[in-house]
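> The amino acid sequence is not available; the structure is as follows:
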C-alpha cells in the first residue's frame, strides 16, 4: 500500500508521518529535492516550493552559497522546512546515499528538480575545445544520470513523483560555437525521456506512477541581471520566478499529461 493511500489513523499506529510546512499550500505534505540549488534559479525554486508548502531538500557543491539560498527560503516563509546538504553529484554512490537519507528522514520523495548547469563555447565550430566537452559531459549529463538513477525508486513509490530537468533551446537548434553544450543538453534530455518511458511502462495500461519532464529555456534572467544591464531586452529569456512557477505546476496535472513532455518556456525554434 502506498503512503498516499494510508489513513491518518494508520499513520499514527505505524509511526508514519506526513511532512508539513503548515501553510496549507498546494504542495503541503510533499517532499521535493532540488539539485544545483545555490544559483539564482535554485533560489527562486526553493522559495516557490516552500511557499507552496513543500518540504524542500536542497543540494549543491558550493556549501556557502547553498546555505544562503536555504536561509533565504526559510526566512521568506516562516515555518518552512528547507534543508541543505553539499552533495557530489558526480559520485553515484554519494547521490544514492543522499536520496536514501532523504526518503528515510521524511518518509517519501515526491520530486527531484535538476538545476545543475554550466556553459562552455567557442567563436567558431573549428575552435571547439574538446576539454569543454569533457567538463560539460560531467556537469550536464553525468549528474542527470546519477540523480535519475538515485531517485527513480523513491519517485515511483511516492505515487505522485516528478523528475524535472531544465534544459536549453540550443539542444534542438545547435549553433556552430555551442557544439559541446548543445550536445550535452540533448543527451541529458534523451536520458530524462528514457526515465519517462520507464515510468510509462511501470504504469502499464493505467496512470504512470511518476512523471519525468524537460523544461526548455533559451536562457534565464533574474533581477540582479536586469539591474546590471538596465537597457538589455533579454529577448526570449525566462525569468527564474516564471521557471519556479512552472516547476511547482507539474504536480497540478496528472502524471500522464506531464510524463515524457518537453515544456517550452521560450518560443520554440
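That came through, no problem. Owing to the predicted nature of the structure, the values given are computational and were not obtained by experimental measurement.
> Every contact and neighbour count from this point should use C-alpha atoms.
Fine.
> Quickly find the element holding the nearest residue to residue 57 once chain neighbours are set aside.
In space, and not counting its chain neighbours, residue 57 is closest to residue 33: 4.5 Å by Cα to Cα, 6 or more residues apart in numbering. For residue 33, the element it lies in under DSSP states H and E is strand 31-35.
> quick one: the residue nearest to residue 47 when sequence neighbours are not counted from residue 43, how far?
Leaving aside its sequence neighbours, residue 47 sits nearest to residue 73 (Cα to Cα, 6+ apart; 4.8 Å). Using Cα to Cα, to the nearest Å, one gets 7 Å for the distance from residue 73 to residue 43.
> Same question for residue 143.
Counting by Cα to Cα, the gap from residue 143 to residue 43 is 19 Å.
> Give me the neighbour count for residue 83.
19 (other Cα atoms under 10 Å).
> for comparison:
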C-alpha cells in the first residue's frame, strides 16, 4: 500500500524497442510502480511486467499529442503527491532528447524524490543489432548524435557542424527534414557518402536501407521508410562488418 507521505518519481528508459533490451534495474522499477505514465515508442509488452499498476498513455507523435508536456508534468506531481510510486516510462534513454529535465524539475519543485534509470539509447541499440561500428580505429574515431529539429520546429544548426566532421553522424527525429539534411551534408561530402536509415529499429516492424547522399531520398520514398527512424551518415553505415536485418535496399559503395 502507498504511504501517507509523498511518493517517488522515477524516469525509466525503455530502450530502443526490443523488450529484451530493458535493463534489470528498469524492470525492477516497473514491477514496484503504482502508476506508469508511458510514451508512444515503448513496447507495450513492458507494461505486462506489472499487471496491477495504473497505466496512463501520454505519448506524443508528430501530428498527435495525447497530453501536453504541462499536463504530463501535472500528472507526475498529482500521483506522487498521493504517496504513489510513479514511473515515467520513456523510449530509449530518458536523458537523450526526452524532455526529462522538465519532468524532473516539476517533481523537484513539488518536493518529490526523483530518480533516473538509464536505458539503452536508440542509436546504440540499433547500431549493435546491425553490427554498425559507430567508431573504428584510424577511420572514424568519434560519433555525433544530433536531433533533426529543435524546439522552434526548424532543422538543427548542429547538422551543419556535424557534417563537416569525420565522425559518424547519427540523426534522431530527422525524417521530416531529410532533404534539407542531405543537402547540408552535400555541402561538405561527396555524393557517394554512405547513409543508412533504420525504421522501427530492434522491433518486429523494423525496416532498413543503405544508400548514399545522391540516392537516399529516392530510396526512402520508393520503399516508404517513415518515422520513427534514425539516420546514420558516414563510413560506419556501410562498413564491411555491418549486417543489416530486414534490409530492403543496399546501394551504398565503400569509399
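Structure received. None of these values were measured; they are calculated from a predicted model.
> Quick TM-score on the pair, please.
Once superposed, the chains reach a TM-score of 0.35 (TM-score structural alignment, normalised by the length of structure 2), with 130 aligned residues with a Cα RMSD of 5.0 Å.
> before we move on, the earlier item: just checking, the residue nearest to residue 47 of structure 1 touches residue 82?
Yes: between residue 73 of structure 1 and residue 82 there is a contact under Cα atoms under 8 Å: 7.0 Å.
> can you give me the strands for structure 1?
Applying DSSP state E to structure 1 gives strands spanning 31-35, 55-60, 82-86, 111-114, 161-168, 210-217, 220-221, 238-239, 261-264.
> I'd like the ones you listed as CSV, with distance to residue 101 of structure 1 appended.
Converted to CSV, those look like this (distance: least, Cα to Cα, whole Å):
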stretch, distance to residue 101 of structure 1
strand 31-35, 11
strand 55-60, 11
strand 82-86, 11
strand 111-114, 14
strand 161-168, 17
strand 210-217, 20
strand 220-221, 31
strand 238-239, 32
strand 261-264, 29
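> mind checking which of those strands is nearest residue 150 of structure 1?
Closest to residue 150 of structure 1 of those, according to Cα to Cα: strand 111-114, at 10.1 Å.
> Which elements pack onto the closest one?
strand 31-35, helix 143-158, strand 161-168 (3 or more Cα pairs under 8 Å, 6 or more residues apart in numbering; DSSP states H and E).
> go again using 7 Å as the cut-off
Applying 3 or more Cα pairs under 7 Å, 6 or more residues apart in numbering; DSSP states H and E, we find strand 111-114 of structure 1 packed against strand 31-35, strand 161-168.
> Adding distance to residue 214 of structure 1 and mean neighbour count, write the ones you listed out as a markdown table.
Output for those, formatted as a markdown table (distance: least, Cα to Cα, whole Å; neighbours: other Cα atoms under 10 Å):
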| stretch | distance to residue 214 of structure 1 | mean neighbour count |
| --- | --- | --- |
| strand 31-35 | 15 | 26 |
| strand 161-168 | 5 | 26 |
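> want to throw these into CSV with distance to residue 238 of structure 1?
What follows is these, written out as CSV (distance: least, Cα to Cα, whole Å):
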stretch, distance to residue 238 of structure 1
strand 31-35, 19
strand 161-168, 11
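> Which of the ones you listed sits closest to residue 9 of structure 1?
Comparing these by Cα to Cα, strand 31-35 comes nearest, at 20.9 Å.
> Direction-wise, compare the closest one with helix 143-158 and give the angle.
Angle of strand 31-35 of structure 1 versus helix 143-158, following axes from the mean of the first three to the mean of the last three Cα atoms, to 10 degrees, is 180 degrees.
> What count of nearby residues applies to residue 57 of structure 1?
Using other Cα under 10 Å as the criterion, the residues surrounding residue 57 of structure 1 number 25.
> ok, now the one 10 residues further on?
Each residue near residue 67 of structure 1 was counted by other Cα under 10 Å, and the total is 19.
> Now do the nearest residue in space to it that is not next to it in sequence against residue 194 of structure 1, distance only.
Distance criterion Cα to Cα, 6+ apart; nearest residue to residue 67 of structure 1, sequence neighbours excluded, is residue 84 at 6.6 Å. Distance, residue 84 of structure 1 to residue 194 of structure 1, using Cα to Cα: 29 Å.
> Neighbour count: these two, which is higher?
Remark: of residue 84 of structure 1 and residue 194, residue 84 carries more neighbours, 21 against 14, as counted by other Cα under 10 Å.
> any idea how far the residue nearest to residue 244 of structure 1 when sequence neighbours are not counted is from residue 162 of structure 1?
Sequence neighbours aside, residue 45 is the residue nearest to residue 244 of structure 1 in space, at 4.6 Å (criterion: Cα to Cα, 6+ apart). Separation of residue 45 of structure 1 from residue 162 of structure 1 (Cα to Cα): 14 Å.
> burial measure for residue 185 of structure 1, as a count.
24.
> Over to residue 228 of structure 1?
Neighbours around residue 228 of structure 1, by other Cα under 10 Å: 9.
> list the helices and strands the longest helix seen in structure 1 packs on?
Using DSSP state H to define each element, structure 1 has its longest helix at helix 179-203. Judged by 3+ Cα pairs under 7 Å, 6+ apart, helix 179-203 of structure 1 is in contact with helix 130-136, strand 210-217.
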